[in-house]
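Chemist: sequence below, structure please.
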Amino acid sequence: MAISFDNYLGLHQQALEFRSQRAEVIAGNLANVDTPGYTAKDLDFSKALEQAREQLSLAKGNELHIQQVNSPVAPEVVERTETQPSADGNTVELSKEQAAWAENRAQWEASFTFLNQKFRGLEQAING
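Modeler: Prediction:
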């Protein structure tokens, strides 16, 4: 009997990928903290996760059959507008970016730990 890792791992695999992509966006913001006119960016994580959840919803034609659509979901990069721009038009706030980095890192670690536990459970099932 074959196992579908997409079904077994669920959203957690994509959540880890989204968190990695968000880290890149936040790093870009930090790199441009002194760039005149630069607008801070972020990923619309909740929207991307909702799209991934919709794709993982299972459509059953028969109780014994499960059908799943597997197409990658790319999170949308959006500009942050809730901040007051500096005199040069830059909207990156160092403290907010550092806090976002730390929060994203903690959430990435949590997703990674969860996936590790899923694979350990599979290993235990295989080895007994």
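Chemist: switch to C-alpha atoms for all contacts and neighbour counts from now on
Modeler: Noted.
Chemist: so how far is residue 57 from residue 108?
Modeler: 23 Å (Cα to Cα, to the nearest Å).
Chemist: so between these two, which is more surrounded?
Modeler: residue 108 (21 against 14; other Cα atoms under 10 Å).
Chemist: isn't the more buried one right up against residue 19?
Modeler: Yes: contact criterion Cα atoms under 8 Å: residue 108 and residue 19 qualify, at 5.7 Å.
Chemist: what helix or strand is the spatially most central residue of the chain on?
Modeler: Residue closest to the mean C-alpha point of the chain, counted by Cα atoms, centre = their mean, is residue 18 at 2.2 Å. Per DSSP states H and E, residue 18 falls inside helix 11-31.
Chemist: tell me which helix or strand comes right after that helix.
Modeler: Counting by DSSP H and E, the next helix or strand C-terminal to helix 11-31 is strand 41-43.
Chemist: packing partners of the helix or strand following that next one?
Modeler: Using DSSP H and E, the next helix or strand after strand 41-43 towards the C-terminus is helix 45-56. Under the contact criterion of 3 or more Cα pairs under 8 Å, 6 or more residues apart in numbering; DSSP states H and E, helix 45-56 touches helix 11-31.
Chemist: from residue 127, how far off is residue 36?
Modeler: 58 Å.
Chemist: biggest helix in the protein by residues?
Modeler: Using DSSP state H, we find that the single longest helix of the chain is helix 94-127.
Chemist: please provide the structure for the following sequence as well, for comparison with the first:
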Amino acid sequence: MKLFSNTFNVLEAGLNYSSLKQNITSQNIANIDTPNYKAKEVSFNHYFQNSLNDFEAKRTDPRHFSFTSGSNHSSVIQKKNFQYNHNGNGVDLDREMTELAKNQIYFNALSDRMSGKFNSLQSVIRGGK
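Modeler: So this is what the prediction gives:
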């Protein structure tokens, strides 16, 4: 018997994505003056596909599609052939700061939802009081 619903797993995966995105964006900002550094980004589609590989579903008929694809590829992509500065650097500070702000909003929404789920469990444990 599972103690928690699948919602916790989905929220956890979202928080992991947000953490990875924060790390990659911070690396880009830290290397803004590094010659020939190419900016990296986190691909949501790759991350989503990797998360689907961990998803288990009960197939009631052998003709139903399987949820696992077996592909295990990285979700961090290096931008190629992009030069923003004259020294070969490919980091756009305005874009990176925008990505940080969007990621912060995303993280706050997920953490608020996770907190709400735990508050609901706490209410159930207390008997609705």
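Chemist: overlay them and tell me the TM-score.
Modeler: Once superposed, chain against chain, the TM-score is 0.78 (TM-score structural alignment, normalised by the length of the first structure); 119 aligned residues with a Cα RMSD of 2.7 Å.
Chemist: how far apart are the longest helix of the first structure and its match in the second structure?
Modeler: Mean deviation of helix 94-127 of the first structure relative to the second structure after superposition (mean Cα distance after the TM-score superposition for the first structure): 0.7 Å.
Chemist: circling back to that earlier point, where in the second structure does the helix holding residue 18 of the first structure fall?
Modeler: The aligned range for helix 11-31 of the first structure in the second structure is 10-30, by TM-score structural alignment.
Chemist: buried residues in that stretch, which are they?
Modeler: Using 16 or more other Cα atoms under 10 Å as the test for burial, stretch 10-30 of the second structure gives 11, 14, 15, 17, 18, 20, 21, 22, 24, 25, 28, 29.
Chemist: which one among those gets closest to residue 39 of the second structure?
Modeler: residue 28 (5.6 Å; Cα to Cα).
Chemist: not counting its neighbours along the chain, what's nearest that closest one?
Modeler: residue 39 (5.6 Å; Cα to Cα, 6 or more residues apart in numbering).
Chemist: between the longest helix of the first structure and helix 11-31, how many degrees?
Modeler: For helix 94-127 of the first structure against helix 11-31, the angle by axes from the mean of the first three to the mean of the last three Cα atoms, to 10 degrees is 150 degrees.
Chemist: can you pull the buried residues of helix 94-127 of the first structure?
Modeler: Quick answer for helix 94-127 of the first structure (16+ other Cα under 10 Å): 97, 100, 101, 104, 105, 108, 111, 112, 114, 115.
Chemist: Serialize those residues to TSV and add fields for distance to residue 44 of the first structure.
Modeler: What follows is these, written out as TSV (distance: Cα to Cα, whole Å):
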residue	distance to residue 44 of the first structure
97	15
100	13
101	15
104	13
105	16
108	16
111	18
112	20
114	22
115	22
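Chemist: now, among those residues, which is nearest to residue 47 of the first structure?
Modeler: Closest to residue 47 of the first structure, out of all of the buried residues of helix 94-127 of the first structure and judged by Cα to Cα, is residue 104, at 16.1 Å.
Chemist: surely that closest one is in contact with residue 19?
Modeler: Yes: Residue 104 of the first structure is within contact range of residue 19, at 6.4 Å (criterion: Cα under 8 Å).
Chemist: circling back to that earlier point, check the gap between the residue nearest to the centre of the first structure and residue 42 of the first structure for me.
Modeler: The value you get for residue 18 of the first structure to residue 42 of the first structure, if Cα to Cα is used, is 11 Å.
Chemist: next one: residue 122 of the first structure
Modeler: 35 Å.
Chemist: before we move on, what about residue 26 of the first structure?
Modeler: 7 Å.
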